[in-house]
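Chemist: Please find the sequence and the predicted model below.
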Amino acid sequence: MTSVKEFRVERAATPDELGRGRFVFTDAYSIFDWGRMPDAIPEKGRSLCAMGAHNFSLLEAEGIPTHYRGVVADGSVTDLEDADDAPREMAIDLAQVPDLPVEDGAYDYGAFHVDAGDNYLIPLEIVFRNSVPEGSSLRSRRDPEAVSLDAAEWPDESVELSEPVVEFSTKFEEQDRYLTRKEADAIAGRATLDELATLAREVNRVVTERAEEVGLTHEDGKIECLYHDGEVRVADVVGTFDENRFSYDGHELSKEVLRQYHKRTQSEWVAAVGEAKGEAAEGGKTDWRALCEPDPEPLAQDVIATASDLYTAGANAYLGRELFDAPDLNSAVAAAGALE
């Protein structure tokens, strides 16, 4: 389900009932769909858990249904506000996650939904964008006019959107791919794309408003959802520095910092990843990693420390609470900028 969160089942979901489980947020990180990278980022997991819990509370206050039940402190499920220390575990409701069969390089979503019934994790990611930075893949999929920009061509610089753009991509495939509305509708099963898009826009609104309150800019993000007995709920985790892109005073404040650092310092590995994905797609293969010969190199200790400070200082700012022993946000962002 995810490469950097561990998943624990307390009571399995059934065709009719939601189960119970927990996310354990590790300090691992993943970029470019690689899976776990060689290093751990201290306190990263706790910062994401705290931010996710805070956002779920904001969503529930707005009447937006979610799978969130609380954080785990001293072995018990409680509210984030009642936890004295930064939590690492989040209690959640569970939907079924049927196998997604692959035959001759094609994914069989029909078989997935036969097993899914009325209780399943929807095999889509719903992506929302408030801005389109230079290099965004959206530029290759849509013309500027399609996203209400008064321009015949995309400008070189990042552009702010007057209304968020919502797109759909795959969730369980080895290589994420963006989908047409027709493709996404077939993959969604009983859930409707209109309801999923509405939920994504509402989550985007709540996270964007919170970011603005604390001086951050919310650039884009995604949600995942479950379907149970006719209701769609927000699942996984939302509004963290891994799922979303934030910036502060024009500087990136998210996992994007690590992506860009690897592009600068391990460009051969990044290029090899792209080539392996392309080769796998052309050959109808799903395991692109087997085609990628080099592995990523570990980070220097000062880079790991800088990344840790960025996650924890950013979380403190977003939460409005000194939950982590971290430098102030200005210092953390300045240190990250020095890596460029």
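Modeler: Right, received. Where do you want to start? Numbers count the residues shown, from 1 in each chain.
Chemist: For the rest of this, base every contact and every neighbour count on C-alpha atoms.
Modeler: Will do.
Chemist: Show the residue spans covered by the helices in the chain.
Modeler: Remark: helices assigned in the chain by DSSP state H are 44-61, 109-116, 138-141, 181-188, 193-213, 256-265, 267-282, 301-319, 329-337.
Chemist: Now distance to Phe128 and mean neighbour count too, for those, in CSV please.
Modeler: Rendered in CSV, the data for the helices of the chain read as follows (distance: least, CA to CA, whole Å; neighbours: other CA atoms under 10 Å):
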stretch, distance to Phe128, mean neighbour count
helix 44-61, 16, 22
helix 109-116, 24, 17
helix 138-141, 11, 13
helix 181-188, 15, 16
helix 193-213, 7, 18
helix 256-265, 16, 16
helix 267-282, 23, 16
helix 301-319, 20, 22
helix 329-337, 25, 18
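Chemist: Adding distance to His228, write these out as JSON lines.
Modeler: Formatted as JSON lines, the helices of the chain follow (distance: least, CA to CA, whole Å):
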{"stretch": "helix 44-61", "distance to His228": "17"}
{"stretch": "helix 109-116", "distance to His228": "10"}
{"stretch": "helix 138-141", "distance to His228": "31"}
{"stretch": "helix 181-188", "distance to His228": "13"}
{"stretch": "helix 193-213", "distance to His228": "14"}
{"stretch": "helix 256-265", "distance to His228": "33"}
{"stretch": "helix 267-282", "distance to His228": "33"}
{"stretch": "helix 301-319", "distance to His228": "31"}
{"stretch": "helix 329-337", "distance to His228": "40"}
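Chemist: of all these, which lies closest to Phe168?
Modeler: Of all the helices of the chain, helix 181-188 sits nearest to Phe168, with 6.4 Å by CA to CA.
Chemist: and the closest one with helix 109-116, angle?
Modeler: 30 degrees (axes from the mean of the first three to the mean of the last three CA atoms, to 10 degrees).
Chemist: Put this next to the previous one:
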Amino acid sequence: MTSVKNFRVDEPATADALGRGAFVFTDDYSVFDWGKMPDRIPDKGASLCTMGAFNFELLEDAGVPTHYRGVVVDGEEQSLDDALDAGAAPTEMAIDLTQVPDLPFADGSYDYDAYHADAGENYLVPLEIVFRNRVGVGSSLRKRTDPADHGLEFETWPDEAVDLPDAVVEFSTKYEEQDRYLSRAEADAIAGVADVEALESVAREVNRLVTERADDAGLVHQDGKIECLYYQGEIRVADVVGTFDENRFAYDGQQVSKEVIRQYHKRTQPEWVEAVGEAKERATAEGVADWKSLCDRSPEPLDAGVIEAARDLYCAGTNAYLGRGVFDAPTLAAAVERVQSL
């Protein structure tokens, strides 16, 4: 189970074969790695499932292997178009399953050798592959690199967001309590027998396809991530791709993603956000995996108007991305105008 979607196993994976299962999307949300927050955003689960399924079918049409099998409506697997034509925005996605071994933590470090000893050649690569087309004002890339590293002529990072001449691809940890960015050598070691160059190539193709689709919908695709499984020599895109939780999009300069809610919490609950940051830093210093146990504050619920505005943004954005009226929602321009007033 994750913080925003449930995970069902119908047939478990084995060392030699993929299994079968499903993601069941909920209306829960998470920010700052907290996990399930106090509120739910209506129709968010259907929005993410619909957009994710659309992107998986886009990838499959382009020849990119994935773990996607279809959406599930009334217990039956079907294409997204068939589900939407029947008037159902799905909340369940059928997927192939791979092995996810335990990642032991002891003496302040994670044992990836143990992970891969159990993984064989059928496993979820324990990495997130991050791609960036734009460096936002608060992007961590500004702290880790200089503009010249990306072919930019600035001596220092400017105050405003910067578009990159070529997408930047980075690797971060997947199963550690706190995500951390990795050198290419570190990523290669953590990936196991999966090749990091091949993982980067897949990420760049996913980024290209999502960026082109977003452009057609009037959206700017700023950044995102993928996860991958490795099965008998083939890399397949896993988890969910190109949604407003996994990626950052913008419309007319306004974020259309989970980032809206993230920034709202930073403005209205700064003490909690600060406590989260302090707990993460302390956990790193003390070699503790569970940073939340060190946090002395919890998030407060959102106002009803904020939840409604977030719901409309998810739904209007999905309608725009797909180019069809899946949800009863205002136009994207109207939804964006409303969140700008929060």
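Modeler: Structure's in. What do you need? Note that the structure is a prediction, hence the values are computed from the model and not measured.
Chemist: nearest to Val165 of structure 1, of the helices of structure 1?
Modeler: It is, among the helices of structure 1 and with distance given as CA to CA, helix 193-213, at 8.8 Å.
Chemist: in the stretch 1-150 of structure 2, which spans are strands?
Modeler: Taking DSSP state E, counting those that start in this stretch, the strands of the stretch 1-150 of structure 2 run over residues 5-11, 19-25, 68-73, 76-78, 92-97, 105-106, 109-110, 122-124, 127-135.
Chemist: Show me what counts as buried in the fourth one.
Modeler: In terms of neighbour count (16 or more other CA atoms under 10 Å), strand 76-78 of structure 2 has its buried residues at Glu77.
Chemist: any idea how far the alignment partner in structure 1 of Gly233 of structure 2 lies from Glu43 of structure 1?
Modeler: For Gly233 of structure 2, the aligned residue in structure 1 is Gly230 (criterion: TM-score structural alignment). Per CA to CA, to the nearest Å, Gly230 of structure 1 is found 38 Å from Glu43 of structure 1.
Chemist: Those two - which one has more neighbours?
Modeler: Glu43 (21 against 10; other CA atoms under 10 Å).
Chemist: close enough to count as contact, the more buried one and Ala28?
Modeler: No - here Glu43 of structure 1 does not reach Ala28: they are 9.8 Å apart, not a contact under CA atoms under 8 Å.
Chemist: could I get the strands of the stretch 1-150 of structure 2 as JSON lines with distance to Gly253 of structure 2?
Modeler: Formatted as JSON lines, those follow (distance: least, CA to CA, whole Å):
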{"stretch": "strand 5-11", "distance to Gly253 of structure 2": "29"}
{"stretch": "strand 19-25", "distance to Gly253 of structure 2": "28"}
{"stretch": "strand 68-73", "distance to Gly253 of structure 2": "32"}
{"stretch": "strand 76-78", "distance to Gly253 of structure 2": "36"}
{"stretch": "strand 92-97", "distance to Gly253 of structure 2": "32"}
{"stretch": "strand 105-106", "distance to Gly253 of structure 2": "42"}
{"stretch": "strand 109-110", "distance to Gly253 of structure 2": "40"}
{"stretch": "strand 122-124", "distance to Gly253 of structure 2": "35"}
{"stretch": "strand 127-135", "distance to Gly253 of structure 2": "12"}
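Chemist: so which of these gets nearest Glu278 of structure 2?
Modeler: Glu278 of structure 2 lies closest to strand 109-110 among the strands of the stretch 1-150 of structure 2, at 20.0 Å (CA to CA).
Chemist: Which strands and helices lie in contact with the closest one?
Modeler: If contacts are counted by 3 or more CA pairs under 8 Å, 6 or more residues apart in numbering; DSSP states H and E, strand 109-110 of structure 2 sits against no helix or strand.
Chemist: Excluding covalently adjacent residues, which one is nearest to the equivalent of Leu124 of structure 2 over in structure 1?
Modeler: Counting by TM-score structural alignment, Leu124 of structure 2 corresponds to Leu121 in structure 1. Nearest residue to Leu121 of structure 1, sequence neighbours excluded (CA to CA, 6 or more residues apart in numbering): Leu226, at 4.2 Å.
Chemist: so that neighbour touches Glu195, yeah?
Modeler: No - taking contacts as CA under 8 Å, Leu226 of structure 1 lies outside contact range of Glu195: 11.8 Å.
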